[in-house]
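A.B. asks: Predicted model follows, preceded by the sequence.
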Amino acid sequence: MTSTGRHFLQIPGPTNTPDRVLRAIAAPTIDHRGPQFADLTRDILRRLGPVFGTTGPIVVYPASGTGAWEAALVNTLSPGDRVLCFETGHFATLWQDMAQRLGLDVEVVPGDWRHGADPAEATARLTADTGHTIRAVLVVHNETSTGVTSRIPEIRAAIDATGHPALLLVDTVSSLASIDYRHDQWGVDVTIAGSQKGLMLPPGLSFNAVSAKALAASRTARLPRSFWDWAPIIEANARGFFPYTPATNLLYGLREALRMLDEEGLPQVYARHQRHAEATRLAVRAWGLEVLCADEREHSGSLTAVLVPDGHDADEIRAIVLDRWNMSLGTGLGRLAGRVFRIGHLGDLNDLMLAGTLAGVQMGLVAAGVPIDPAGVTAALDRLQKR
């Protein structure tokens, strides 16, 4: 089918890049050793602090979130170090796999992919570790494959209650600038993020926010690192530069995206995402379908994963929606393949865009022969009409 109008990219990232950001990226490249670039770097690092909720260093890499995962591990840990990982979904599993390949001793807390990291299990595991051999706890804040948000303050409280010295490493790739997050206040040691979701950029930049405790750990950590080493980047950033050739035009886009977040105000950004998430869940339930996340406290503000009834294929629904209505929905990953589709509602999104998205999903479900109540869109609109 010939498509007219704009494609609806409703996957949980990369998200729609605002026109303002695209125009900023299109500016001429400047000398990355000159004074104009130094001003750009300082402005970006200053604006990033409130988004992460930190006054400490934020390291920027020209990489995907996977690179930021590796940077967090190699800067803080040594070969054979033991790490405690919560298996909350596909991306948590990939991070665990990376830790194993890097030569770390990985202890996995299994999960059903419908719940977040369990604070009680964190308490039990850390209490049992009387020799303090666990060097770090790895948690994905918002699991992109499931739409489940782990309760990071409760994980921090569990660590503190045991008096355990383990570092807390948190992946915020699909939550930063979409769901309330506070690196300093929540006692996180390394926060991992990427550019292509709540920050409204194309893929290509990733981030580590670093606590003083993590920075101290990096001075004695012995995992091999060169490109990912925080020290030379932080040193160069103090002068407004990088020790490598930076992704200048993506940094232009990042500055513009941060300006947009400033203009809207972070509390309003978080509230908007929560409204859109609530409207989406109301639609799903009115259709008679089930949201994958099983704990009301852990519903994601960034995306909603929808379970399809037995006898139906989520990927067939996605294919119909793409072919007939030019909209992309997220696929089920890992053990969820064919069982769920994911609706992304993060980044540069407004009420009418979400209404169109849910209308497209509803038409796709009907076209795929999924038995639903067509009241789903109406339920979402009722929520969107309330401020």
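C.D. replies: Good, I have the coordinates. Numbering: from 1, shown residues only.

A.B. asks: only C-alpha atoms for contact and neighbour calcs from this point on.
C.D. replies: Will do.

A.B. asks: measure Gly65 to Leu176 for me?
C.D. replies: When Cα to Cα, to the nearest Å is applied, the distance between Gly65 and Leu176 equals 12 Å.

A.B. asks: Touching both of the two, which residues are there?
C.D. replies: Ala193 (Cα atoms under 8 Å, 6 or more residues apart in numbering).

A.B. asks: Now do the contacts for Ala24.
C.D. replies: 249, 252-253, 256.

A.B. asks: typo on my end, Asn142
C.D. replies: Per Cα under 8 Å, 6+ apart, neighbours of Asn142: 148-150, 171-175, 300.

A.B. asks: Do I have it right that Thr29 meets Ala247?
C.D. replies: No: using Cα atoms under 8 Å, Thr29 is not in contact with Ala247; the gap is 9.5 Å.

A.B. asks: Check it against this one:
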Amino acid sequence: MAGPGRHFLQIPGPTNVPDRVLRAMDMPTMDHRGPAFADVGKRALDGMKSIFKTQGQVVIFPGSGTGAWEAALVNTMSPGDLVLMYETGHFATLWKKLADRLGLRTEFIEGDWRSGADADAIETRLRADTAGEIKAVCVVHNETSTGSVSPIADVRKAIDAAGHPALLMVDTISSLASLDYRHDEWGVDVTVAGSQKGLMLPPGLSFNAVSEKAQAAAKTARLPRAYWDWADMAGPNETGYFPYTPATNLLYGLNEAISMLHEEGLDNVFARHQSHGEAARRAVRAWGLEVLCNTPAHCSGVLTAVMMPEGYSADAFRKVTLENFNMSLGNGLSKVADRVFRIGHLGDFNDLMLMGTLSGVEMGLELSGVPYRRGGTQAALDCLTGRQQTRAEDAAE
């Protein structure tokens, strides 16, 4: 039985859904073919363009991020096409496995799960592909299993420097609306996203942002597609409708979430996440523990993955923390299972929520008998207080 107070859901998604979004979804079911729905659908489609920072097509599917992965590939690729992917972690690996099952050939640039993608390694491989066999480069922007961010603008420059025609596909499932992202400016061809993280919604919506180059590729692509077909969406979407039943109440919530993001200002949203990421990492280091991402420029503002001391179980620590403090932390996945726990600090999240989370982690470390140094929460508090003081001084000038 749950104790007093609210449950702390501090996994890296699904995230806490704000009351405003919950209230927006609390509506009677609407006729998705009726005249009133057009405004709901159009607002959602146009609003997501502002979040992706694109003037191109945005497609909204009822589905999870995995569906958006599949949509990106089946709309642009043909059987046997070669796709270059980068091993940033568990979710990059799952995307590769999905591509394999679709009948694509995949090539993985090996990574150590402690940093984002290496743009130089991608450029080197593309330069070697003189026959132009590689049809797409697929990169995870924010690897949810490791807390590492890939430099997408650098990846685009690497593709251009190699003079290679491959499409650039980017997974932003755990980064969109939390970290700076620019679909058009960075020359991304297909961006993949989901509703349950930075967009502050329950799971159930997935997204593709599509460039003109990707739309052109879709005209000749030969992988089977039906449910995920962009072409089926295009006509109805022009007037705010969908070719099949959309997730109507989630679209109500999406429109409210987009309003909230713009009220705060996207740049402020990104700065807030970066601040919380820095504060969390300072706490981890003060505890004498190690952050999984060991490349400072790639450290994420969305989550912090923490390595356990040798011989100690991350899952046992998470169990103690849940049972004693009613707080869920993310588990380690595949290669880092039971060796890592993940602190989610994204979405509808503020300074006090971070401090409550880090206090729960520190108390959990104590009760679990994990060797650590006290003072991590104070280090984070000092970081956040310094940021607030700087903001106050800037506002006074």
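C.D. replies: Received the coordinates, thanks. The structure presented is a predicted model; accordingly, all values stated were derived computationally and were not measured.

A.B. asks: returning to that earlier point: give me the more crowded residue out of Thr29 and Ala247 of the first structure.
C.D. replies: Ala247 (16 against 12; other Cα atoms under 10 Å).

A.B. asks: What residue, apart from its backbone neighbours, is nearest the more buried one spatially?
C.D. replies: Pro62 (6.0 Å; Cα to Cα, 6 or more residues apart in numbering).

A.B. asks: quick one: which of the contacts of Asn142 of the first structure is nearest Arg281 of the first structure?
C.D. replies: Nearest to Arg281 of the first structure among the contacts of Asn142 of the first structure, counting by Cα to Cα, is Ser300 at 10.1 Å.

A.B. asks: Can you tell me what that closest one aligns to in the second structure?
C.D. replies: Applying TM-score structural alignment, one finds that Ser300 of the first structure aligns to Ser300 in the second structure.

A.B. asks: I'd guessed that match sits against Gln274; true?
C.D. replies: Yes: counting by Cα under 8 Å, Ser300 of the second structure touches Gln274, with 7.3 Å between them.

A.B. asks: Comparing the two, which shows the higher neighbour count?
C.D. replies: Ser300 (31 against 22).

A.B. asks: OK, contacts around the more buried one?
C.D. replies: Going by Cα under 8 Å, 6+ apart, the list of residues near Ser300 of the second structure reads 142, 147-149, 274, 277.

A.B. asks: Would you reformat these as CSV and include secondary structure and distance to Glu366 of the second structure?
C.D. replies: CSV is the format used below for the contacts of Ser300 of the second structure (DSSP: H, G, I helix; E, B strand; the rest coil; distance: Cα to Cα, whole Å):
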residue, secondary structure, distance to Glu366 of the second structure
Asn142, strand, 30
Gly147, coil, 24
Ser148, strand, 27
Val149, strand, 30
Gln274, helix, 27
Gly277, helix, 23
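
A.B. asks: quick one: which of the contacts of Ala24 of the first structure has the most company?
C.D. replies: The most crowded member of the contacts of Ala24 of the first structure, judged by other Cα under 10 Å, is Gly253 (26 neighbours).

A.B. asks: Can you give me the buried ones in the stretch of helix or strand that one belongs to?
C.D. replies: Per DSSP states H and E: Gly253 of the first structure is located in helix 248-264. Within helix 248-264 of the first structure, the residues scored as buried using 16 or more other Cα atoms under 10 Å are 248-258, 260-261.

A.B. asks: now stretch 205-224 of the second structure
C.D. replies: Buried positions in stretch 205-224 of the second structure, judged by neighbour count with 16+ other Cα under 10 Å: 205-211, 213-215, 217-218, 221, 223.

A.B. asks: Which of these fall in strands?
C.D. replies: Mapping these onto strands (DSSP state E) picks out 205-210.

A.B. asks: Hmm, Gly49 of the first structure is touching Ile58, no?
C.D. replies: Yes: shown here, Gly49 of the first structure and Ile58 form a contact pair, counting by Cα under 8 Å, at 7.5 Å.

A.B. asks: okay, the two: which has more neighbours?
C.D. replies: Using other Cα under 10 Å as the criterion, Gly49 of the first structure and Ile58 rank with Ile58 on top: 24 against 16.

A.B. asks: ok, back up a step: with the second structure overlaid, how far apart is the helix holding Gly253 of the first structure on average?
C.D. replies: After superposition onto the second structure, helix 248-264 of the first structure sits on average 0.5 Å from its aligned residues (mean Cα distance after the TM-score superposition for the first structure).

A.B. asks: Which residue in the first structure aligns with Gly369 of the second structure?
C.D. replies: With TM-score structural alignment as the criterion, Gly369 of the second structure lines up with Gly369 in the first structure.

A.B. asks: Spit out the contact partners of its match.
C.D. replies: Going by Cα under 8 Å, 6+ apart, Gly369 of the first structure touches no other residue.

A.B. asks: I'd like the next helix or strand past the longest strand along the first structure.
C.D. replies: Using DSSP E, we find that the single longest strand of the first structure is strand 134-140. For strand 134-140 of the first structure, the following helix or strand on the C-terminal side (DSSP H and E) is strand 142-143.

A.B. asks: quick revisit: residue in the second structure matching the residue nearest to Ala247 of the first structure?
C.D. replies: Match for Pro62 of the first structure (TM-score structural alignment): Pro62.

A.B. asks: Can you give me the neighbour number for that match?
C.D. replies: Based on other Cα under 10 Å, the number of other residues close to Pro62 of the second structure is 23.

A.B. asks: Could you do the one 3 residues further on as well?
C.D. replies: Neighbour count of Gly65 of the second structure, defined by other Cα under 10 Å: 25.

A.B. asks: Correct me if wrong: it contacts Ala193.
C.D. replies: Yes: applying Cα under 8 Å, one finds Gly65 of the second structure in contact with Ala193, separated by 5.9 Å.

A.B. asks: Give me the most central residue, the second structure.
C.D. replies: Centroid-nearest residue in the second structure: Ser174, 1.2 Å away (criterion: Cα atoms, centre = their mean).
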